[in-house]
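Visitor: okay, here's the prediction I keep looking at, along with the sequence it came from:
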Amino acid sequence: MTHPAPQEPHAFQEHRETFRIGRDLPVRRLGYGTVHLTGPGCWGARGTDADATALLRRAVELGVTLVDTADNYGPDVAEERVAAALHPYADGLVIATKGGVVRDSAEAWHIEGRPERLRAMCEASLRRLRLDRIDLYQLHRFDPEVAVAEQLGALWELRDAGKIRHVGLDSVTAEQLRAALDLDIVPIASVQNRYNLLDRAAEPLLKLCEAHGIAFLPWFPLGNGSLAGHPVCAEIAAAHGATPSQIALAWLLHHSPVLCPTPGTGSPAHLEENLGAARVRLTANDMSRLDALTIRP
């Protein structure tokens, strides 16, 4: 198997708006994450079904083409709400979901990577999402009790059977991604890890993704809200007629061409604010100031 060639070099002035996951699945780089459609601890539902439907449909109206969800959000709730709101899916709308984590309560969850369980979880997601094939299916965690080759092999079998189009990994290190690539069992189209302006511990992983043309979907792209009040973000935001949150998201879009943030929210106003970050054009000086901010170890 040949790994994808690197994406062409990116200059932040160009501010490309799209990325091709797996080289053949174009998405707008700012998407929408569905974790806030569920309650605290990803348990149960947040708000009403009508509110969730309106929010998801508004996201698509505003141009979102990548909706990120997971079977354990709720559990099941987020996937069911996505299907209720958006099925039949518009052409070009990519639904990404995850399996491999079982949520037992709002306070407890466990990893489940046995091949038979991964296959069952994928089949259940297909039913909830009303899909014949999932465009991007991400392994939510590697199970330390199951050989990596067995877990990747299960995903390859699902891909070979036409159940999923592309495979991704969630919460991995650069070393784990490199090992998965070296095993060469199934192409890796994406990773999903914690990463934001002030939390760049995953920078080596990001560089590896860049080298292989792998999409990087950062979670906590706004630091769980902490970046909204950052003074440097606020100062740059004022110069652009933007908000600090928009600057933090714009930095991600300018920092690397493979970063595809999917910020989540349960608020229509915050949704529009987040997606407005795609219109912000940061200058070289803006980027220099933001790049220099203290990075959380």
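Guide: Done, it's in. Residues are numbered from 1 along each chain as shown.
Visitor: CA only for contacts and neighbour counts going forward, please
Guide: Fine.
Visitor: OK, contacts around P204?
Guide: Neighbouring residues of P204 by C-alpha atoms under 8 Å, 6 or more residues apart in numbering: A174.
Visitor: can you tell me the element it falls in?
Guide: Element membership of P204, judged by DSSP states H and E, is helix 203-212.
Visitor: show me where this structure has helices.
Guide: Applying DSSP state H to the chain gives helices spanning 49-61, 77-86, 115-129, 148-160, 174-183, 203-212, 231-240, 244-255, 268-275, 284-291.
Visitor: any chance of those helices in TSV, with distance to N193 too?
Guide: Output for the helices of the chain, formatted as TSV (distance: least, C-alpha to C-alpha, whole Å):
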stretch	distance to N193
helix 49-61	22
helix 77-86	19
helix 115-129	20
helix 148-160	18
helix 174-183	11
helix 203-212	9
helix 231-240	22
helix 244-255	13
helix 268-275	19
helix 284-291	19
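Visitor: single out the most deeply packed of those.
Guide: helix 244-255 (a mean of 25; mean count of other C-alpha atoms under 10 Å).
Visitor: tell me what it is packed against?
Guide: If you count contacts as 3 or more C-alpha pairs under 8 Å, 6 or more residues apart in numbering; DSSP states H and E, helix 244-255 packs onto helix 231-240, helix 268-275.
Visitor: tilt between it and helix 284-291?
Guide: Going by axes from the mean of the first three to the mean of the last three C-alpha atoms, to 10 degrees, helix 244-255 is angled at 100 degrees with respect to helix 284-291.
Visitor: what's the spacing between the closest residue to L129 other than its chain neighbours and R127?
Guide: Leaving out its chain neighbours, the residue that sits closest to L129 by C-alpha to C-alpha, 6 or more residues apart in numbering is A83, at 5.0 Å. From A83 over to R127 the distance is 10 Å, taken as C-alpha to C-alpha, to the nearest Å.
Visitor: again with Q151
Guide: Applying C-alpha to C-alpha, the value for Q151 to R127 is 21 Å.
Visitor: same check on V101?
Guide: Counting by C-alpha to C-alpha, the gap from V101 to R127 is 18 Å.
Visitor: next one: A84
Guide: 12 Å.
Visitor: tabulate the helices and strands packed on helix 244-255 in a markdown table, adding columns for distance to Q192.
Guide: Listed next are the helices and strands packed on helix 244-255 as a markdown table, based on distance: least, C-alpha to C-alpha, whole Å:
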| stretch | distance to Q192 |
| --- | --- |
| helix 231-240 | 24 |
| helix 268-275 | 19 |
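Visitor: those: which one's closest to W219?
Guide: Closest to W219 of the helices and strands packed on helix 244-255, according to C-alpha to C-alpha: helix 268-275, at 13.9 Å.
Visitor: in addition, the following structure is provided for comparison:
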Amino acid sequence: MKIPNQLSFIILLFFFCFSFQSCESKGKEKIGNIFGTKKETEKLKNVDIFDKNTQTIHVLVALCDNKYQGIVPVPEKIENGQDPDQNLYWGAGYGVRTYFKKSKDWKFLKSEKKDSIRMERLIFQHTSKKNYYLVADAYDGEYIKNCTKDFFYSSSGQMKDVLSVNSTKIGLYGNAKLLSYIGHDGLMDFQLSESFKNRDGQTRDCIILACYSKKFFSPLLQETKANPLVWTSHLMAPEAYILHDALTGYINHETGEQIRSRAALAYSKYQKCSVKAAKNILVTGW
């Protein structure tokens, strides 16, 4: 018997809820503070001297963590937010580190150990459009709130930094042309009281791969004046192939709708769902 499309979509969402590291709040997140406890915005880096011919994509990944995040528990091997090598969003097969290292479109340049909060940084360069760099930071899963705040501070231009890659200085955080957040939607568990008002008048593109990210990120993202190229309207699995294929369209200067379509096609392929269902999950614009 053929199952109606609407029923199939409901079943698909139910499957996501119990199979993936999704968004059922357990109220267990433990918050650290990388910038201190008072007048936080005054301590943000704001360095913007870099090669303006370069285009940086800065990806902030909150590692999956059963203990400190309000998620439906995932297998122990891939849920340790203090172990990037095995983590679902980083070292696992469809994690950012593993997937992009295998990509023919991106050349892996180097890895850096940062600190106890940002556990690892990866730097890639596009193989054909060599002025494009991708920098990905793995945040300890305990510090998902820091990762979320850094994303908003970067999107608003309040937080800026640079990185030397060989003899070239590239922009990070608010100096990046595109910001991406990947991980659990922590805004379902906690609220942010900081101001993320745009500081420099620039509009930055962003991709937010987390459950219901359009609903929960919208109020603060509006303050930043960022342009959401891809974000989500339902439960979903924030795996690296979505970002990878969306970036192909971005680097080719495609429209938001074309970029979203690439992301949805990748999601449909790997999640074995219809393209229509994938497009219902991955959306673009306001």
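Guide: Great, that's in hand. Quantities reported herein were computed from a predicted structural model and do not represent experimental measurements.
Visitor: where does the TM-score land?
Guide: Scored against TM-score structural alignment, normalised by the length of structure 2, the superposed chains reach a TM-score of 0.34; 162 aligned residues with a C-alpha RMSD of 6.0 Å.
Visitor: about what we covered before: which one, of the helices and strands packed on helix 244-255 of structure 1, ends up nearest to R20 of structure 1?
Guide: The nearest among these, by C-alpha to C-alpha, is helix 268-275 at 18.9 Å.
Visitor: the closest one - contacts with which helices or strands?
Guide: When contacts are defined as 3+ C-alpha pairs under 8 Å, 6+ apart, helix 268-275 of structure 1 packs onto helix 49-61, helix 244-255.
Visitor: that helix vs helix 244-255, what angle?
Guide: 30 degrees.
Visitor: quick one: work out the angle between helix 268-275 of structure 1 and helix 49-61.
Guide: Per the same axes, to 10 degrees, the angle that helix 268-275 of structure 1 makes with helix 49-61 is 20 degrees.
Visitor: any idea which of the helices and strands packed on helix 244-255 of structure 1 gets closest to Y137 of structure 1?
Guide: Of all these, helix 268-275 comes closest under C-alpha to C-alpha, at 23.6 Å.
Visitor: tabulate the helices and strands packed on helix 268-275 of structure 1 (JSON lines), appending distance to A120 of structure 1.
Guide: Output for those, formatted as JSON lines (distance: least, C-alpha to C-alpha, whole Å):
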{"stretch": "helix 49-61", "distance to A120 of structure 1": "26"}
{"stretch": "helix 244-255", "distance to A120 of structure 1": "35"}
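Visitor: any idea which of those gets closest to A284 of structure 1?
Guide: helix 244-255 (10.0 Å).
Visitor: now the closest one against helix 231-240, angle please.
Guide: Orientation of helix 244-255 of structure 1 against helix 231-240 (the same axes, to 10 degrees) gives an angle of 90 degrees.
Visitor: quick one: the helices in structure 2?
Guide: Counting by DSSP H, the helices of structure 2 are 5-19, 76-79, 96-102, 144-156, 213-224, 240-251, 256-271, 275-281.
Visitor: go through the longest one and flag the buried ones.
Guide: For helix 256-271 of structure 2, the buried set under the neighbour-count rule, 16 or more other C-alpha atoms under 10 Å, comprises 256, 258-268.
Visitor: report the buried residues of stretch 214-229 of structure 2.
Guide: By 16+ other C-alpha under 10 Å, the buried positions in stretch 214-229 of structure 2 come out as 214, 216-217, 220-229.
Visitor: okay, those in CSV with distance to Q125 of structure 2 next?
Guide: Converted to CSV, those look like this (distance: C-alpha to C-alpha, whole Å):
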residue, distance to Q125 of structure 2
K214, 29
F216, 32
F217, 29
L220, 31
L221, 28
Q222, 30
E223, 31
T224, 27
K225, 27
A226, 24
N227, 23
P228, 23
L229, 21
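Visitor: quick one: which of these is nearest to I123 of structure 2?
Guide: Among these, L229 lies closest to I123 of structure 2 (C-alpha to C-alpha), at 22.2 Å.
Visitor: distance of that closest one relative to I259 of structure 2?
Guide: In this view, L229 of structure 2 and I259 of structure 2 are 7 Å apart by C-alpha to C-alpha.
Visitor: ok, now W106 of structure 2?
Guide: The gap separating W106 of structure 2 from I259 of structure 2 is 18 Å, by C-alpha to C-alpha.
Visitor: ditto for K149 of structure 2
Guide: Applying C-alpha to C-alpha, the value for K149 of structure 2 to I259 of structure 2 is 25 Å.
Visitor: for R117 of structure 1, which of the helices and strands packed on helix 244-255 of structure 1 is the nearest?
Guide: helix 268-275 (34.4 Å).
Visitor: okay, now I123 of structure 2: neighbour count?
Guide: By the criterion of other C-alpha atoms under 10 Å, I123 of structure 2 has 20 neighbours.
Visitor: grab the nearest non-local neighbour of it.
Guide: V135 (4.7 Å).
Visitor: hmm, back to that, touching, the residue nearest to L129 of structure 1 and R128? I think so.
Guide: Yes - the criterion here is C-alpha atoms under 8 Å, and A83 of structure 1 meets it with R128 at 7.0 Å.
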